[in-house]
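Participant: Just to be clear, the model below is a prediction. Sequence and coordinates:
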Amino acid sequence: MDPVIIVGAGPVGLTLALALARQEVPSVVLDEGPGKDEQRLARTVVLREDTAALLARLSGFPLAAAGLVWTGWRSVRRRQVMRNIRFDDVPDVPGEAASGGASRGATEDAVQEASAGPAPLHLAQHVLTGALRDAIAEERLVKVAVESRLDSIEQEASGVTAHTRGPKGTWWRGSYLIGCDGPRSTVRKLQDIRFPGRTAVERHAVAALRTELPWSGEALLHRAPPWRTSGPSAGEITARPLPDGVWRLDWLLPPGKDLVTPDLLVARIRETLAGWSAGSTPPYDLLDTGVHAVHHRLARRWRAGRVFLAGDAAHLLGALGTQGLDEGLRDADNLAWKLALAWHHGPHEALLDSYQVERRGLVAARLRAADQALPLLRGGKGLRSYVPGSSRGHDALLTDGHLGRGPLGAPGAYADSPLAPPRTESETAVETAPGSQVVDVRVTAEDGTFVRLRDRLGRGALLVVLIAPGTGVWARKHWVSAGIMPRLAAAVTALPHPAELLVAESYPGAAAHTVLLVRPDGHLVTALSGVRPSDLYTAAEAALGDRKKSEAAGTGAGAGTGAGTGTGGVG
């Protein structure tokens, strides 16, 4: 069968190619550039824990060694770093000691925020793409064609033909084609797919510089600094750490198209550093600058026959701490296992259609949340002016977006997925809702080794996880043939798609003998109370897109051979 054609060699396209290769699907990546990435320290990416783990798993590169995990996020609405001024009516900024009886950095609504879970990873984009390119260079199933700019696509029932122009212009034959070619996507335009939305929702001036700030390894969100000597300003500033003493600073610009001149940017840098450093500007080296405009757009369709869109070609977002690249990587993770199944086993139209339903629905919800919050968080008047304490709530909402929490930042759940199985009496509740990402617990693999659940994702197989307290202290040979294990192993073998049986000592909210069915991209299909072969089979069929078949089979759910929890346990 022909390889998958991936148009675009950015992080999303390269990640998709590696994800397909891990599932034995060949691909061709059409790169219109020379195969190298410009080193820009002012162009950085923020990765949530799960997407960082996805990239590390695919590339084999310890991304945390090349980036810097934030140890927390300090959210301050107004922060003055001044001596000999006492603010008697407000507390000190948490973590800051007063000096000489004066409050340092103490103002209204000053709060310290820390990530409830693992903090996001911040690194330069060229570091990320370099790691992905290095991994692809060792991958036999991925071919990268540089200086190949797409100019036409032809589809038929059996595949896709694409033509590229350039020094080596030629025709390419593929089974499917995915446009990962950015906001000005040629693939999207050739398929005549509309891309409506809003332009320049936010604009930021950006600078990467090497300096020493009063805090270390901690990102800062400064909501309304008191200094305004460099001209009109919306006030918000963020500072994010990078390795080697480098910081990326972002200044939210006022609405409009005012030119950010070098003199204006240097003035902002100097006054900001002085404001954070008790009035004197510390030494700094300016390494890179830029202006970043945030657009909100969503493609009308993400699939046109054998052609799909992913990443910035399908959506643009980024206001209030939301991360477009992070969502693009989730696109690749969602699409890869579905394409792989269709590539290996023939057309699975309902499964392929679910990509658009799941991913477009989730990104649309993220955009709606940001658009609804923007007037409250950015407006100078309105609700926040009249509701006591509202500014603190808005600050928390914005901080959640940056930390990957809440409606603006938390990993999404496919609650209304067409791949959800019909409800059965054996379904049980755990802390992970169906359609959400599973928690990364330690599990025992089929070879008896202890691994992380997340390490078994992305191989194309479904995962069946039995919760069996006590198994962690015994060698697998002592319990693999005891209690309910043989019946569960037989049920897993009989599933309509390859599946791996794993055993965990515990899982949040799960009782003993709970059985979890997990998709290859780490989203929970269902949790069953005990070994229910017919219900497990029905859920697996639904997860593969055979919802009608599974609903028909579900009429007698729970009554299949060997149904029930048993009483023998595992050990």
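Facilitator: That came in fine, so what should we check first?

Participant: contacts and neighbour counts: CA atoms only from here.
Facilitator: Noted.

Participant: buried set for stretch 283-301?
Facilitator: By neighbour count on 16 or more other Cα atoms under 10 Å, the buried set for stretch 283-301 is 289-290, 292-299, 301.

Participant: could you dump those to JSON lines with secondary structure and distance to residue 29?
Facilitator: What follows is the buried residues of stretch 283-301, written out as JSON lines (DSSP: H, G, I helix; E, B strand; the rest coil; distance: Cα to Cα, whole Å):
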{"residue": "289", "secondary structure": "strand", "distance to residue 29": "30"}
{"residue": "290", "secondary structure": "strand", "distance to residue 29": "29"}
{"residue": "292", "secondary structure": "strand", "distance to residue 29": "27"}
{"residue": "293", "secondary structure": "strand", "distance to residue 29": "28"}
{"residue": "294", "secondary structure": "strand", "distance to residue 29": "27"}
{"residue": "295", "secondary structure": "strand", "distance to residue 29": "26"}
{"residue": "296", "secondary structure": "strand", "distance to residue 29": "27"}
{"residue": "297", "secondary structure": "strand", "distance to residue 29": "25"}
{"residue": "298", "secondary structure": "strand", "distance to residue 29": "24"}
{"residue": "299", "secondary structure": "coil", "distance to residue 29": "22"}
{"residue": "301", "secondary structure": "coil", "distance to residue 29": "22"}
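
Participant: ok, so of the residues you listed, who is nearest residue 116?
Facilitator: Distance to residue 116 across the buried residues of stretch 283-301 (Cα to Cα) is lowest for residue 294, with 27.1 Å.

Participant: Am I right that residue 328 is in contact with residue 309?
Facilitator: No. The criterion here is Cα atoms under 8 Å, and residue 328 misses it with residue 309 at 10.0 Å.

Participant: Take this one as well and set it beside the first:
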Amino acid sequence: MRELRTDVLIVGAGPTGLMLAAWLAKLGVNAVLVDGKGGPTRESRALGVHSRSMEIYDQLGVVDRVLAEGYAAVTIRPGYENRSFGAVPIGRFGEGLTPYPGLHVLEQSRNERILLERLEERGGSVEWDHPLTSLATDDDGVTAECSGPSGPLRVRARFCVGADGGSSAVRKLSAIPFEGLTNQHTFYVADVLGVRGIAEDSANLRFGAEEFLLGFPMGADGHHRLLGVLRTAPGTDVSESVALQRLDAVFGVTYRERLWFSTYRIHHRVAARFRQGPVFLAGDAGHVHSPVGAQGMNTGLQDAHNLAFKLADVIQGRASESLLDRYESERRPVALRLVNSTDRVFALVTSDRPLARTVRRVLPRLFAPVAIRLVPRLPIAPRLFGYLSQIRIHYWMNDAVPSPDASSTRARRRRGRVVGRRLPWTGPNFEPLRSATWQVHTYGEMDSEVAAAVGHALQVPVHSFAAAADKGLEAGTCYLVRPDGFVAGAAPVETAVSRLREMLPDRWFGSHQAST
């Protein structure tokens, strides 16, 4: 039996696992990545890359590749059956909020290839054709065994991350419940060429009394991803010919050639725990939901991004293992909110109840034409974009292990505009984030020697920028920014050292310089 020893074993080389492996390689953490497949995904599968994920790609140094290979969909065109009501400029909603407004369309297979190339550039690789067969934990970590074409592989690791999808072997072998439900309706997905009946430059959303359709542009020659629900009896197979007939009859949509067609059932589930000792769950292994909003792959990418820095701080001696509890307390509430919101939306567009059918039949035709003209002018538009693009995610920063319980006193407190959120973008202030280090930011006029003294006392770099009060970044305040770009704390410069040092990893002083 071949044996390997490493700091982190990652099971699953999809977008989440590859993102985690690429980040750990960048941060200098040893990891082994295994996957039961023979190679990278060939099917397009997930395809929407939101603004927050683009920012993470920028920080990783691969955003130019994503932009070169992707397709920007800056408008959404809602409609009812075969009628479109016009374009909603979602890209304009995000202007001034992020360097990457709008929705970037890049299928999962290409995301994986870009991340794999980045991993290989850092000296990493994937153990393909090595499905996980056993997993045991003890006080010192995990021992995993995989089958392989040249014989079994045993991996001894301090930590294990299951990024192996909705049927996660890591989750099952760890006996972690996967709580939720399965929708009774059949969902279909097709990649097609020569599409007619929907706009080629927009994401298309069409409602019907019985069915709905999503269409995403994927390139030239009418290349689109079509997704929707067909009304069939439970257990009835949906063929491509049936889907094509309904697309034409209900939505007036046809296509010349099919590249890929599949059907599946929609699950809405969240793992009961994202951490169990040295074992973690990320991406679909921890949460699955409907593709409404194109959030699934993005949430997994951000799970990996969040966890990578925590693992690095612990493994490299800057923090005790208690820091890893924050991964579940930060990311599981995000998954719960996402699953709950997509479940409600999916229930509305698929429910057989008379009220839901009436809403689908009446509201789009009655209010959508007015909303398209009105919403872009409303102050709420940037907020809506923030939720969709996942740049408005909030973490509680003032407790060692925040409770995910929505009924807790902490959850009912007012959330800060800056602290606990991803750093507001002002333009140049995202450039230092590429260093992937803890850092202090100041905005507006501040004595450079005073700012430097704060950085010296906290043993972090300090970066100063022009005033940005409209972003909530106040002059005279020091902002401690985590390596993942979230603001851990803020304090007036007079008390910054004493207050912000409490927000740094608990073994930071005297340990971080030796490992950087």
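Facilitator: Okay, I see it. Note that the structure is predicted; figures quoted are calculated from it, not measured.

Participant: Please name the residues that touch residue 15 of the first structure.
Facilitator: Residue 15 of the first structure makes contacts with 55, 58, 132, 329, 332, as judged by Cα atoms under 8 Å, 6 or more residues apart in numbering.

Participant: can you count the residues close to residue 401 of the second structure?
Facilitator: For residue 401 of the second structure, the tally of surrounding residues (other Cα atoms under 10 Å) stands at 17.

Participant: so what's it closest to, chain neighbours aside?
Facilitator: Distances taken as Cα to Cα, 6 or more residues apart in numbering put residue 326 closest to residue 401 of the second structure, at 5.7 Å, once the chain neighbours are dropped.

Participant: Now check the first structure for the residue matching the one you found.
Facilitator: Counting by TM-score structural alignment, residue 326 of the second structure corresponds to residue 354 in the first structure.

Participant: just residue 160 of the second structure next, same as before
Facilitator: With TM-score structural alignment as the matching criterion, the partner of residue 160 of the second structure in the first structure is residue 177.

Participant: Its match - how many residues pack around it?
Facilitator: The tally of other residues near residue 177 of the first structure (other Cα under 10 Å) stands at 29.

Participant: How far does the helix ranked longest in the first structure sit from its chain's centre?
Facilitator: Using DSSP state H to define each element, the first structure has its longest helix at helix 324-345. Computed by Cα atoms, centre = their mean, to the nearest Å, the separation of helix 324-345 of the first structure from the middle of its chain amounts to 13 Å.

Participant: what's the answer for stretch 152-166 of the second structure, then?
Facilitator: The gap between where stretch 152-166 of the second structure is centred and where its chain is centred comes out at 21 Å by Cα atoms, centre = their mean.

Participant: tell me the contacts of the residue lying closest to residue 252 of the second structure once chain neighbours are set aside?
Facilitator: The shortest distance from residue 252 of the second structure to any non-neighbouring residue, by Cα to Cα, 6+ apart, is to residue 82 (5.2 Å). The neighbourhood of residue 82 of the second structure, defined by Cα under 8 Å, 6+ apart, consists of 197, 206, 250-253.

Participant: Among the residues you listed, which one lies nearest to residue 308 of the second structure?
Facilitator: For the contacts of residue 82 of the second structure, the minimum distance to residue 308 of the second structure (Cα to Cα) is 38.6 Å, reached by residue 206.

Participant: What does the closest one correspond to in the first structure?
Facilitator: Residue correspondence, TM-score structural alignment: residue 206 of the second structure in this structure matches residue 222 in the first structure.

Participant: What count of nearby residues applies to that match?
Facilitator: Applying the criterion other Cα under 10 Å, we find 20 residues in the vicinity of residue 222 of the first structure.

Participant: got the contact list for it?
Facilitator: Listed by Cα under 8 Å, 6+ apart, the contact partners of residue 222 of the first structure are 75-79, 235-238.

Participant: I figured residue 263 of the second structure hits residue 185, correct?
Facilitator: No. With contacts defined as Cα under 8 Å, residue 263 of the second structure does not count as touching residue 185, sitting 10.3 Å away.

Participant: Just after the longest helix along the second structure, pick out the following helix or strand.
Facilitator: The single longest helix within the second structure, with elements called by DSSP H, is helix 325-350. On the C-terminal side of helix 325-350 of the second structure, the closest following helix or strand by DSSP states H and E is helix 354-374.
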